[in-house]
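In: starting from these lines, generate the structure:
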Amino acid sequence: MRILHTSDWHIGRTFHGSSTMDALAEVLGALTVQVRDNEVDVVIVAGDVFDSATPAGPAYTLLSDTLLALADSGARIIVTSGNHDSAARLGFQARLLRDGIHVLTDPLAIGAPVTVADADGPVHFFGIPYLEPAIVRQHFPAAGEGGAELRTQAQTMAHAMSLVRAGMAEHEGRSVAIAHCFAAGVDATVGLEREVRQGGLDMVPLEVFDGPDYVALGHIHGRQQLSERVRYAGAPLHYSFGEQDKPRGSWLIDLDADGLANVAWLALPVPRALVTLTGTLDDILSADNVAAHAEHWVCAVYTDALPQAEPMRRLRERFPYCAMVQHQPAVTGAAEVRTYSERLRTAVTDTDRIEAFLEHVRAGQGASERERVLIREVLDDRVRAEALV
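Out: The predicted structure follows:
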């Protein structure tokens, strides 16, 4: 059986105020072609289908069009809900969907698989919707009633996987689990989902996922291989500049009669590349940069000692898709790493305090000679005004 693992579509998300709907439609169209060309039997979407619990109408249209196109390619589709989705809204039409499209959002149905058969027998797909402990613990027996303690993501996912393993015991054959969580071992540099907190409360140990032949995870926006059979596919679009160098695509999984046989990466197109340009504002606006990046999404980090006038306007005259500008003065000496409180401790006069403030906000650069004259004039005027009161 051939399976395609994707996740984190985030239909409806904006990128620095710009809609991503057209770009995502292009990418999901390319994914549909890959499904058809590679004769995929089952497509898994591991959560965060929408970016909002209350998506706008066009988001539903894009989802419907994509699911129908995937179904028309001959694949079965299995979708689970993520933390951005409203499980109720995503799943409200589940029983009305055409054959071959399954939307799994019910925590009470975790142990009941969607079964798809091939020449080697059945493959059981267990969908685990995103489980917020405080919300879903009401659905499961409490610890005092013979159930599990469900206060953390680790405890809740461990309980869900115990239901999966119980379902596996009842259904002979190969198995695939689908979940949306933050698993231990993730490389934090690949673009963490924006609500993920890297603390023990949200981290699910890798051994929790023991059992199935493959575990398709969502929640992390860059591809990750935690083990040969436990992986994140990441998001199909770049949703932040922190993800700009990370590949976009899906995992193509082959199961044979004995289980996991092969996993390959299918790259997806990037409609508009992202780039971060660093240097002085004049350097960033150079002809070479404009020639190379005029059609890219641009994050400009300018290192001039002082803030420049109207940097975004000037940047967008050269880079129409400049989405972000940051002022990060270059640090050039040991004195510049002093904290503001350390500078103030050595300040005696008002002039010293103003100098300490300027050094702090200008990455170590104090007042110029002309500014010192102005500072002295202002302070002298204040002294004269106080003397007249």
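In: for the rest of this, base every contact and every neighbour count on C-alpha atoms.
Out: Noted.
In: helices of this protein, start to end?
Out: Assigned by DSSP state H, the chain shows helices spanning 21-37, 57-72, 87-91, 133-136, 153-170, 281-284, 287-293, 311-318, 340-345, 350-361, 369-388.
In: mind checking which of those helices is nearest Asp254?
Out: Among the helices of the chain, helix 21-37 comes nearest to Asp254, with 13.1 Å by Cα to Cα.
In: list the buried residues for the closest one?
Out: Neighbour-count burial for helix 21-37, counted by 16 or more other Cα atoms under 10 Å, picks out 21, 23-25, 27-29, 31-32, 34-36.
In: stretch 185-195 too?
Out: Quick answer for stretch 185-195 (16+ other Cα under 10 Å): 186, 190-193.
In: pick out the residue nearest the middle of this structure.
Out: The chain has Glu193 as the residue nearest its centroid, 3.2 Å off, counting by Cα atoms, centre = their mean.
In: please provide the structure for the following sequence as well, for comparison with the first:
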Amino acid sequence: MLGAQQHFVGQLLDTVRSRGIDVVLIAGDVYDRALPGVDVVNFFSDTLSRIRAAGAAVIVTSGNHDSASRLGFGSDILAHGGVHLRTRIDQLAVPVELDLGGATLAVYGIPYLEPRLNSEELEAAAPTHTAVTRAALDRVRADLEARRSKGRVHSLVMGHTFASGGITSDSERDLSIGGVGAVPLDLFDGLDYVALGHLHGRQKLSSTVRYSGSPLPYSFSEAGHEKGGFIVEFTEDGLGTVEPVNWTAPRRLAVLRGTMDDLLSSVEHSWAEDAYCQITLTDNDRPAKAMERLRGRFPETLVLAFEPESVPAKAAMTYSRRIAEARDDLELCCGFLEHVRSREPDPAERALVADMLARAATAEVSA
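Out: Below is the predicted model of the structure:
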């Protein structure tokens, strides 16, 4: 999807330039795996350079898909160039300070915290997402309180987690194994703004807690999403406006359902002819060459499923029972074909199977 990502970055840069954006926040995931491909790493490096050339600084935290140590390599050096990486626990209470004129905005980055690996270092009360997040925020609040004792300081916290109330998508990796991964929203009380990553849908959990969502859709469950981010304004008086900004993907997602005849003929589906498609066929008999025929109209069909409107009594019978009740080899073989294709053999196919069985029987006698 590098082409689609390049398309997104072009729109991001247009927004940075046209709106005079000072800082771009990326709350993980930067990559989709701990060991990303070389072309992806090069693309991210180029993107950082282009954002800086457009006039904005960059603050990045690592997500659950990233390798925190690899992403954070060279963070001290990169900070001198306006790219600030927050991937380590010892950086939790080291904010990026932004000048607001008569005040300072302290931006804290909380990377994805794996409870089983990070709870001891954080001295968390338990190896859970809630406990490690609370321990991390305790460090943030302690540093923030010390800074506020010396002047006017506003807070912005970036984090990568699943906060209660968020709406999930199929493409996110579950953050919990055998437990509840969501953290209570009230953990973020008292902070001026919280910019979260992880969930792919852009959403507002409270007046000060939001997910920007992923810039591109990564599963058909995101077909109804409006992709983009938020432009967050801070002044010396604190949080100002929070405004959504939309970015379009080069291709839309289409989730279609119907019979083969309807999908191939109805003008209602014309808009999906250049979209990535997930199609569910509802014909009672599975059409032959279904994917080939559908791609004649919808060439970017990626997922095909079959859900008949009604299931014949014979199809509802278990396969083991059908084998047991088969009267002869021909019925057994034709039953197998129907089972794997959800469609009875046509007369030509049935004749071919009968001929092959006759040939096999003759060869058996000759041997």
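In: follow-up on the earlier one: would you turn the helices of structure 1 into JSON lines with distance to Val49 of structure 1?
Out: Listed next are the helices of structure 1 as JSON lines, based on distance: least, Cα to Cα, whole Å:
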{"stretch": "helix 21-37", "distance to Val49 of structure 1": "12"}
{"stretch": "helix 57-72", "distance to Val49 of structure 1": "8"}
{"stretch": "helix 87-91", "distance to Val49 of structure 1": "8"}
{"stretch": "helix 133-136", "distance to Val49 of structure 1": "20"}
{"stretch": "helix 153-170", "distance to Val49 of structure 1": "20"}
{"stretch": "helix 281-284", "distance to Val49 of structure 1": "37"}
{"stretch": "helix 287-293", "distance to Val49 of structure 1": "31"}
{"stretch": "helix 311-318", "distance to Val49 of structure 1": "32"}
{"stretch": "helix 340-345", "distance to Val49 of structure 1": "45"}
{"stretch": "helix 350-361", "distance to Val49 of structure 1": "42"}
{"stretch": "helix 369-388", "distance to Val49 of structure 1": "55"}
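In: nearest to Val331 of structure 1, of those helices?
Out: Proximity to Val331 of structure 1 (Cα to Cα) singles out helix 350-361 among these, at 11.1 Å.
In: what does that closest one rub up against?
Out: With contact meaning Cα atoms under 8 Å, 6 or more residues apart in numbering, helix 350-361 of structure 1 is reached by 336, 339-340, 343-344, 347, 364-367, 375-376.
In: what's the farthest-apart pair in the residues you listed?
Out: Thr339 and Arg376 (24.7 Å).
In: what residues are up against Thr66 of structure 1?
Out: Residues near Thr66 of structure 1 by Cα under 8 Å, 6+ apart: 28-29, 32.
In: meant to ask about Ala136 of structure 2
Out: 92, 110, 122.
In: so how far is Pro307 of structure 1 from the counterpart of it in structure 1?
Out: In structure 1, the residue matched to Ala136 of structure 2 (TM-score structural alignment) is Ala160. Ala160 of structure 1 sits 52 Å away from Pro307 of structure 1, going by Cα to Cα, to the nearest Å.
In: count of residues packed around Ser18 of structure 1?
Out: Using other Cα atoms under 10 Å, the number of residues around Ser18 of structure 1 comes to 10.
In: returning to that earlier point: of the contacts of helix 350-361 of structure 1, which is the nearest to Ile78 of structure 1?
Out: Looking across the contacts of helix 350-361 of structure 1 and measuring by Cα to Cα, the closest to Ile78 of structure 1 is Thr339, at 52.9 Å.
In: what sits against the aligned partner of Tyr130 of structure 1 in structure 2?
Out: In structure 2, Tyr130 of structure 1 lines up with Tyr112, judged by TM-score structural alignment. Residues in contact with Tyr112 of structure 2 (Cα under 8 Å, 6+ apart) are 61-64, 159-161.
In: now list the buried members of those.
Out: Buried subset of those (neighbour count, 16+ other Cα under 10 Å): 61-64, 159-161.
In: in strands only, show me those.
Out: Counting by DSSP state E, these place 61, 159-160 in strands.
In: quick one: contacts for Ala223 of structure 2?
Out: Counted by Cα under 8 Å, 6+ apart, Ala223 of structure 2 has contacts 217, 252-255.
In: to which residue of structure 1 is it aligned?
Out: Following TM-score structural alignment, the counterpart assigned to Ala223 of structure 2 within structure 1 is Gln244.
In: now its match: how far from Tyr302 of structure 1?
Out: Using Cα to Cα, Gln244 of structure 1 is found at 18 Å from Tyr302 of structure 1.
In: fine by me, thanks again.
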